[in-house]
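Asker: build me a model:
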Amino acid sequence: MQSADPARRTRARVDRLLPGITALLTDGVQQREINEAAGRVLRAAGERPAVALLAEAGLDHQVVSHRMWAPLLGDGVAALTPARTTIGYVTAVRLHPVPGDRTTVRKATASFLTGPEILRCRARLLAQIGDLPAGAADAEWTTVLELARHVWDAADSARQAAIDELAGLYRAQIFAGRFLGRDGVPVRLEAVHQATMPVRWSDAAAGRRPFPEIGAAGPYDADQDLGQSVLHRVFPAVRRIVLDVDVPDERWPISEDGLDLIDLPMLDGRLRTGRAEWLIETELAGAGAVVTVEGPQREAERLLDRLRGPSPTVLRGPDNYLVLRDGGALADLRAEICKQGQAACLAARAQRTEAAYEGFRQTVRRVVAALDETPLAAPPMASPQEMAVRDLLGRIGAELSAMTDDVERGIAGPAASLADGITPYAALRQWITTQVYAWPQWPALFSALRHHVLVPGDLPSTPGPLLARFERLVHDLPEACARVIDATVENWLRHWSVRVAPLKSEFFEVIAPLRDGPSDTVAQLRRGVQFGWLTEARPEPAAPPDDQRANGAVRAAFPLDPRRNLPWHQDADDAGGHGRHLMTVMRVRREMVVAAQRLGEERLADALAARVETIRRRLRLQRQAQQQPDAHVRALLGGGPATTGVAPQAAARRIEDLLERADSEEEHQ
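Answerer: This is a model prediction of the structure:
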């Protein structure tokens, strides 16, 4: 069934067109132009809907948007809110609706600015400094910093703040050299909160300060996660902190496209930070809707008024007082984000995709015009058998492209499930619960109950045995995660096998009988319609963790203090009281389950991401193999050098025919 989403329809149209067009081209430059233009369409169509949160500082100088997480997302998001007020970074919360009523932060990663983005941010800071010679924005860093030094002493507090940021950006881009342009760099959320700088309200009477230090300690090249001290140094080069959060699907009835909540830096007239302003405007350019929380200065309204290009749809949030003091005013905002907000995002995505598609069409027209002007030649005409092979390979390639786009959604995203419909996370939580409930300590305790109270006797009294069981369970988590992921991948492949079944039948009718060529050619192409080989696509085994560090992490997650006796021990403070009640035993068991599930979900998220990337990489390689029709035709049918079998002018007419047919199909859907 064809998707009703215009962006998805446009992406499917390009997927169908691209193999047929590129198969008719022999010029590598023309093929690259077409592929790049198609890539822009596919990227625009694949963007996740994004709703930005734009808030002005509150009366008590708190970052207002931090107070919106709990009312919007529910319990389980306390970690999203820093313990102190910070500014200057963007948090992208990627919502993943799952069954249940629990909100869980799955993982945190950092995305870094690219080199060109750092230069654009630098240009914003130079504009804030002002009074610099023409061409300063294009000068080398050493020249830029020297110019800033010359204006430092005469600069007011706002201009000095911009120079401070300029020096910080310079130091960060050197120290973070190996991270620039990278996405998905693992970080710990608490390290992010501690690494960011707290708000320092500008004070015009603060006195003169020395020019900021510009010595850079770098580049940083250690191969490890970013800790607090490293994050503190590279933070000006951070583009986003991205959080994957599982939310209850009943509270967040959003479509399979998902939804991102983009928490933007705080607005306040006393905080002139050029880098933050550049980040805000850049994020708003990609957001389909924005929730504004206005303050007395109406900063959000003024900022939106001066945006270039299409403005996002505005959803009015509650005023500062209600957010800071109550939070109850956000009860209905979630529903508005899910309906009007996501609808606006999808409409904006469709507009950007259509604009990219029009660019794709213009590129194709330029190529057609170039083909028309090519001197006539007399290439041999392709046989009907060759054309059938080329057409089939093109359609299989289009399905592989769609399959590659679907990997994350179908294995680690909202559509991921095992054969019985349960999600991977729910399956792992069930397994963990079963394992914990099977520990022998619980039957011993329950058998000692009399009228719901433990009778003194030979009972487990110290956490040691429970800790040993907990450690054994954590040791078994990688294998359990692998089983869950294997079942998820098999279910996903089963779905795609059904979808490509007609192409598989056609493959065995058209290509499999062509045994003139090497058998390995047929075997390689058969992988495009038979996916059993993907079940063996697993990432390289990770290096074993340091035992001491791993044991420390497990013990830190263990919910009981190993040095203290259990609540029902005869020497416990409440011995004979509540500590011996059935509810205490059940509470301890539940804490074991929750702690183990939290560790399991973290490991499952990492394992899913690794498996998705491995399968996506294998599919891309297979798709690249499918998109070499000349070589395959020669191997299967024999013949001379690669040729499309048609004259350039005939290729131009066929490309025009492909476009017209695609337009006609779109009109009739």
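Asker: CA only for contacts and neighbour counts going forward, please
Answerer: Noted.
Asker: in the chain, what residue spans correspond to strands?
Answerer: 50-55, 91-98, 104-112, 185-186, 238-248, 259-263, 289-293, 313-316, 449-450, 453-454 (DSSP state E).
Asker: and of those, who's closest to residue 625?
Answerer: The minimum distance between residue 625 and the strands of the chain falls on strand 185-186, with 30.2 Å, by Cα to Cα.
Asker: most tightly surrounded among the strands of the chain?
Answerer: Burial of the strands of the chain is given as mean neighbour count (mean count of other Cα atoms under 10 Å); strand 50-55 ranks first at a mean of 28.
Asker: which residues touch that strand?
Answerer: Contact with strand 50-55 is made by 63-65, 259-267, 283-284, 286-295, 300, 337, 341-342, 345, as judged by Cα atoms under 8 Å, 6 or more residues apart in numbering.
Asker: and this one, please, so the two structures can be compared:
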Amino acid sequence: MSSQSADPARRIVARLDRLLPAITGLLTDGGHQRRVTEAAGRVLTTATSRPAVALLAESGGDDRLVSHHVWAPLLGDGAAGLTPARTTIGYVTTVRLNPVAAERAAIRGASVSFLTHAHVLECRTRLLGQVGDSPAGDAADVDWPAALELARSWWSGADSARQAGIAELAALYRAQIFAERFLGRDGVRIRLDAVHHATMPVRWGGASGGRLPFPDTGGAGPYEADQDLGQNVLHRVLPVVRRVVVDVDVPQERWPIGEDGLDLIDLPLLDPRLRTGRADWLIEAELATAGAVVTIDGSQREAEKLLVQLRTPTPLTLPGPDSYLVLRDGSALAGMRADICERGQAACLTERGRRTGAAYDEFRRTVRRVVVALDESPLAAAPPPAPAEMRVRDLLARIGAELSAMTADVERGIAGPADGHDGGATPYAALRQWVTAQIYAWPQWPVLFSALRNHVLAPGTRYADEMPATPEVFEMRFRALARDIPEACARVIDAAVDGWLRRWAVRLSLLRTEFFEMVVPLRDSTDKTVGQLRRGVQINWIADLPRPEPVAPAATAVRAAFPLDPARHLPWHPAAGRAGGNGRHLMTIMRVRRELVVAAQRIAEEQLATALTARIEAVRRELRMQQQVHQRADTHVRALFGDEPGGPVISPQAVARRIEDLLDRADAEDER
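Answerer: Model prediction:
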């Protein structure tokens, strides 16, 4: 019997390889093609998945091993690096076995796969349900700020177990921030020793005395997508790592697992003191992909109970009343390896065939739904456009939607109170800081502060002759500052626009990639249509728009805003007539300086409001024009694809009949 006939998954793939090209060749609607192709892709992914046997261990106490300590005795001395120097928990290790003609095992490399955004939210929901008082269904509707606020309210009254769950919730939040650009990625290369050192050791026993502070939820991420995943980075992002994958060459004489290979999946440890919502989710998710599972039970038989609860694949329980004692006997591991190679791999292939069959059934249902949709199409329907044309239309529509969002966001995004640049300051806050710094730098203040004795200006001091007596010197500097305000406004607005553009450039990055892959190759790079459309995804031209010329505030307005009376002496001058020396006190100097700052800031804010309004209107006007360009999809499609007539048109109903015939013939072949 051939290997293909013995493996139901391979038979299904062979059937799909014959059926899929014929079906997609008949479909001209891009949406129908995409649905059928995606369903077929799920079949192929399931059918080609590697056989996987999971290792599920229950804690046996302070002096017991955990499951990853079986690697060295199970695989041989060449795989000793799989075992960390200290006992660790909290992550999944997938050991990918590749049989080779060698005498000892060897580690080839390691990589990590990250949780997706959806996975992170599922783990968050589990954690909230574990440490909170509300059902998990209610926790699913809570966003991150609300989740952290709830956790903070529970913290003071939580016992050590709930506090551990809250601490993991905070760690999950921080890790998501740091790993934002890694989420959903597979095969990110790492050094295995970096993983071992990045994890935290198991700490058995109760918490130390005293009330712990609420965990830190700050994070300065995200890391760049090309960041080297060293020990320090891995330590921060480990809560959102789904699995660590290690490729290991093993002697094929000891591991007769065939060309499919085999994955051994080490799951997080089962222990009531260490159970978390995230670990539970990882265990259930990985067990759902495994074809068999080796249980390493302790006295409470937690692994056995969990398998019964989840109805997971074939269990391969180690013999004996205490699995940990069996693991210490090296001869028992030889039997364990044989059981994995024979019963475990057979169970994996059977389970893979079952899942592939289920995926193929869903593929057929998808095709049947497409057939129904074709039958319900209008009889006189116009011939659908080519798939490439539909993809370009869809892309232009999505770019137009983003330009519409930018147009609506421009005023809020550039001038809104939440918009920040240069460390988080809004345009108004940045300008106020600049004004304050300018006034604080005037040389009169050091003279006055140096003449203070016990917070009072003392007559006859070293700097007494240099102290300003009238507001004239302050008024002169106030006018000079007012002349510099327009240029300062321009710098602040430029910084705000640059920050706003950077955020939108990141948001448009995927559309920009699609544009250069899909539209640019259709025409020469100098083509007028391509150039017009490119401006919708390359928005750096906004920074080069003409800027309104800065206009200095009117001299009369500056004089009116100056807060000091030019005809009177300053409060600390003897001629000012202040009783008791109050005018010479430090607080009087501070008050005068503050009045000058507030007056100058008021002028600056009025100037900024005028300049910002003009800049916003210029940007918004250009964005509207670019949005209108993308709305002329018919014109652009004709310019990109031309007006050549298509081939002979087949009605949707005729296509539906042909697809049904293909399905019927495939069924007849399966019955033979």
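Asker: list the buried ones in the helix or strand that residue 640 of structure 2 is a member of?
Answerer: Assigned by DSSP states H and E, residue 640 of structure 2 falls within helix 633-641. Within helix 633-641 of structure 2, the residues that qualify as buried are 633, 636, 637, 639, 640, counting by 16 or more other Cα atoms under 10 Å.
Asker: other SSEs contacting it?
Answerer: In terms of contacts (3 or more Cα pairs under 8 Å, 6 or more residues apart in numbering; DSSP states H and E), helix 633-641 of structure 2 is packed against helix 387-415, helix 528-534.
Asker: nearest to residue 78 of structure 2, of the ones you listed?
Answerer: Of all these, it is helix 387-415 that lies closest to residue 78 of structure 2, at 51.1 Å by Cα to Cα.
Asker: in structure 1, what range does the closest one match?
Answerer: Counting by TM-score structural alignment, helix 387-415 of structure 2 pairs with no residue of structure 1.
Asker: angle of that helix against helix 633-641?
Answerer: If you take axes from the mean of the first three to the mean of the last three Cα atoms, to 10 degrees, helix 387-415 of structure 2 sits at 120 degrees to helix 633-641.
Asker: which neighbouring elements make contact with helix 387-415 of structure 2?
Answerer: Against helix 387-415 of structure 2 (3+ Cα pairs under 8 Å, 6+ apart) you get helix 30-47, helix 472-507, helix 509-518, helix 586-630, helix 633-641.
Asker: Throw the strands of structure 1 into TSV and include distance to residue 631 of structure 1, thanks.
Answerer: TSV is the format used below for these (distance: least, Cα to Cα, whole Å):
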stretch	distance to residue 631 of structure 1
strand 50-55	43
strand 91-98	42
strand 104-112	39
strand 185-186	39
strand 238-248	42
strand 259-263	42
strand 289-293	48
strand 313-316	50
strand 449-450	76
strand 453-454	77
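Asker: between these, which one is nearest to residue 615 of structure 1?
Answerer: Of all the strands of structure 1, strand 185-186 comes closest under Cα to Cα, at 19.7 Å.
Asker: residue range for stretch 484-503 of structure 1 in structure 2?
Answerer: So stretch 484-503 of structure 1 is aligned with nothing, judged by TM-score structural alignment.
Asker: quick one: distance of that stretch to the chain centre.
Answerer: Relative to the chain's own centre, stretch 484-503 of structure 1 is displaced by 23 Å; criterion: Cα atoms, centre = their mean, to the nearest Å.
Asker: residues contacting the spatially most central residue of structure 2?
Answerer: The residue lying closest to the centre of structure 2 (Cα atoms, centre = their mean) is residue 180, at 2.7 Å. Residues near residue 180 of structure 2 by Cα under 8 Å, 6+ apart: 221, 222, 223.
Asker: for the aligned partner of residue 230 of structure 2 in structure 1, which non-adjacent residue is closest in space?
Answerer: Applying TM-score structural alignment, one finds that residue 230 of structure 2 aligns to residue 227 in structure 1. Closest residue to residue 227 of structure 1 apart from its sequence neighbours, by Cα to Cα, 6 or more residues apart in numbering: residue 191 at 6.1 Å.
Asker: burial of the alignment partner in structure 2 of that neighbour, as a residue count?
Answerer: The alignment partner of residue 191 of structure 1 in structure 2, by TM-score structural alignment, is residue 194. Counted by other Cα atoms under 10 Å, the residues lying close to residue 194 of structure 2 total 16.
Asker: can you pull the contacts of residue 194 of structure 2?
Answerer: 230, 231, 234.
Asker: do the same with residue 101 of structure 1
Answerer: So residue 101 of structure 1 contacts 247, 248, 250 (Cα under 8 Å, 6+ apart).
Asker: how does it look with 7 Å?
Answerer: Residue 101 of structure 1 is in contact with residue 248, counting by Cα atoms under 7 Å, 6 or more residues apart in numbering.
Asker: next: residue 640 of structure 1.
Answerer: For residue 640 of structure 1, the contact set (Cα under 7 Å, 6+ apart) is empty.
Asker: ok, now with 8 Å
Answerer: Counted by Cα under 8 Å, 6+ apart, residue 640 of structure 1 has contacts residue 634.
Asker: how about residue 557 of structure 1?
Answerer: Per Cα under 8 Å, 6+ apart, neighbours of residue 557 of structure 1: 595, 596, 599.
Asker: which among these end up buried?
Answerer: Neighbour-count burial (16+ other Cα under 10 Å) applied to these gives 596, 599.
Asker: tell me which of the contacts of residue 557 of structure 1 is nearest to residue 89 of structure 1?
Answerer: Nearest to residue 89 of structure 1 among the contacts of residue 557 of structure 1: residue 599, at 27.6 Å, using Cα to Cα.
Asker: quick check: the closest one vs residue 481 of structure 1, distance?
Answerer: 11 Å (Cα to Cα, to the nearest Å).
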